[in-house]
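*Asks:* structure of the sequence below:
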Amino acid sequence: MKTKLILLSLLCLSQTILLAQKKVAIDTKTSLLKWTGHAEIGTYAPSGTLNLWEGVVYLKGDEITAALLTVDMKSMKQENSDLVNHLKSEDFFDVEKYSVSTIKINSIRNGKAYGQITMKNKTQAFECPIAITKTGGELSVTGKAIIDRTKYGIIYNSGSFFSGLGDHAIKNTFDVAFNIVVNL
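*Replies:* Presented below is the predicted three-dimensional model:
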């Protein structure tokens, strides 16, 4: 009986905590995702943008406790259309089959976001440093995530999987700098 009472109390407490949080949509028009890939040799580092399809943050007061973002992989842009077409192909992100990726932030502690990224139906844990600023009625979350593409099955020209690539080798990691905007 005592165990049941404790479990019931914990359930009520967790529901109270969830109810105390407010769900707010991310401003997908002003939020920005900028990706950068890197050659393994030399300084070649093309960059471009991606759009958010949708996203929400969970707030307790003005503090973000969690978030869920959906990235529109078909929105990938870069000045070199041949590069974009290759990145959208099966060699890389296969956007016809996997048109969205998701970023789930489970917690934010000590200036870091912790969660999972799902890309090409593969989910991997991540953590990255972030900064949260409040200006007027707007929250802005900025940072840069470093993502290992090989963990999502993207191995094209990876020196970890192929030899003799020379200056055609591509680093396993790419960066995504972000500025996520929430209007309060």
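
*Asks:* C-alpha from now on. contacts and neighbour counts both.
*Replies:* Will do.

*Asks:* so in this protein, which helix runs the longest?
*Replies:* With DSSP state H setting the assignment, residue counts place helix 2-19 as the longest helix in the chain.

*Asks:* for comparison, sequence B:
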Amino acid sequence: MRIKILSIAFAALIVAAAFTFIRKEVKVDVKSSQIAWVGEKVTGQHNGTVNIKSGALDVENGTIKGGEFTIDMTSIDVLDLEGDSKGKLMGHLKSDDFFSVEKYPTALFKINSVSESKQADATHFISGELTIKGITNKITFPATVTVNGDKVNAKATFALDRTKWNVRYGSGSFFDGLGDKMIYDDFKLSVNLSSL
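*Replies:* Next up, the predicted model:
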């Protein structure tokens, strides 16, 4: 009888192990990961980068279940200009006209859910909360995600309406008579994440 009970208990343990979900935190490699941005205006556009300060993904059985990233807003860089022009634009982007970097040195993105995508150019939809200048908005965007053991790669390109985070400088939605000085509300982000 004792052997039978032990056998049943052992079988139950094997079944439980088969259905156990393995969840782990995967750190983001901030040196190889990057966020590129493009901002457009009537007369042209500018582009640059901003660095990820820290980040981690929650991975369960080869699937991303969540994650959180801190973006270093003090690292905003402009790539299409040089010299004084570059310095002037970088200073303006960091000022209260745009991202108020002195008051809000970091932005935060928290992943709430990840679902599979049937789009040809994306494997998943990522939904979460993006906090910029202390203002939080929900966003969802398509991404191409690959998980291979502890290695995770994710790429995404999407547009955001900056005015939702009270970045209204030069916006035709809030100011009249801007003419060719108008800056479009949407700005494009291209995110490339790699894990350690």
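
*Asks:* can you give me the TM-score here?
*Replies:* The TM-score (TM-score structural alignment, normalised by the length of structure 1) is 0.84; 165 aligned residues with a CA RMSD of 1.9 Å.

*Asks:* average offset of the helix or strand following the longest helix of structure 1 relative to structure 2?
*Replies:* For helix 2-19 of structure 1, the following helix or strand on the C-terminal side (DSSP states H and E) is strand 22-25. Once fitted to structure 2, strand 22-25 of structure 1 is off its aligned match by 1.1 Å on average (mean CA distance after the TM-score superposition for structure 1).

*Asks:* structure 2: matching residues for strand 22-25 of structure 1?
*Replies:* Aligned by TM-score structural alignment, strand 22-25 of structure 1 falls on residues 24-27 of structure 2.

*Asks:* tell me which residues of that stretch are tucked away?
*Replies:* Residues of stretch 24-27 of structure 2 classed as buried by neighbour count (16 or more other CA atoms under 10 Å): Lys24, Val26, Lys27.

*Asks:* find the nearest non-adjacent residue to the first one, please.
*Replies:* I take that to be Lys24 of structure 2. Excluding its sequence neighbours, the residue lying closest to Lys24 of structure 2 (CA to CA, 6 or more residues apart in numbering) is Val59, at 5.4 Å.

*Asks:* which bit of structure 2 covers stretch 166-176 of structure 1?
*Replies:* On structure 2, the counterpart of stretch 166-176 of structure 1 by TM-score structural alignment is residues 179-189.

*Asks:* quick one on the thing from earlier: who's in contact with the residue nearest to Lys24 of structure 2?
*Replies:* Arg23, Lys24, Glu25, Val26, Lys65, Gly66 (CA atoms under 8 Å, 6 or more residues apart in numbering).

*Asks:* for it, pull up the helix or strand it's in.
*Replies:* With DSSP H and E as criterion, Val59 of structure 2 is part of strand 44-60.

*Asks:* tell me the angle that strand makes with strand 23-27.
*Replies:* For strand 44-60 of structure 2 against strand 23-27, the angle by axes from the mean of the first three to the mean of the last three CA atoms, to 10 degrees is 150 degrees.

*Asks:* any idea how far Ile126 of structure 2 lies from Gly67 of structure 2?
*Replies:* 10 Å (CA to CA, to the nearest Å).

*Asks:* then Leu93 of structure 2?
*Replies:* From Leu93 of structure 2 to Gly67 of structure 2 the distance is 27 Å (CA to CA).

*Asks:* and Tyr184 of structure 2, by the same measure?
*Replies:* 30 Å.

*Asks:* same question, Asn166 of structure 2
*Replies:* Distance from Asn166 of structure 2 to Gly67 of structure 2, by CA to CA: 25 Å.

*Asks:* between those two, which has more neighbouring residues?
*Replies:* Shown here are Asn166 of structure 2 and Gly67; by other CA atoms under 10 Å, Gly67 has more neighbours (21 against 15).

*Asks:* surely the more buried one meets Ser113?
*Replies:* No: assessed by CA atoms under 8 Å, Gly67 of structure 2 is found out of contact with Ser113, at 9.1 Å.

*Asks:* show me the strands in structure 2, by range?
*Replies:* 23-27, 34-41, 44-60, 63-78, 106-116, 124-132, 135-148, 151-161, 183-194 (DSSP state E).

*Asks:* can you convert these into JSON lines and add a column each for distance to Ala16 of structure 2?
*Replies:* Below are those laid out as JSON lines (distance: least, CA to CA, whole Å):
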{"stretch": "strand 23-27", "distance to Ala16 of structure 2": "15"}
{"stretch": "strand 34-41", "distance to Ala16 of structure 2": "40"}
{"stretch": "strand 44-60", "distance to Ala16 of structure 2": "16"}
{"stretch": "strand 63-78", "distance to Ala16 of structure 2": "20"}
{"stretch": "strand 106-116", "distance to Ala16 of structure 2": "26"}
{"stretch": "strand 124-132", "distance to Ala16 of structure 2": "29"}
{"stretch": "strand 135-148", "distance to Ala16 of structure 2": "24"}
{"stretch": "strand 151-161", "distance to Ala16 of structure 2": "26"}
{"stretch": "strand 183-194", "distance to Ala16 of structure 2": "33"}
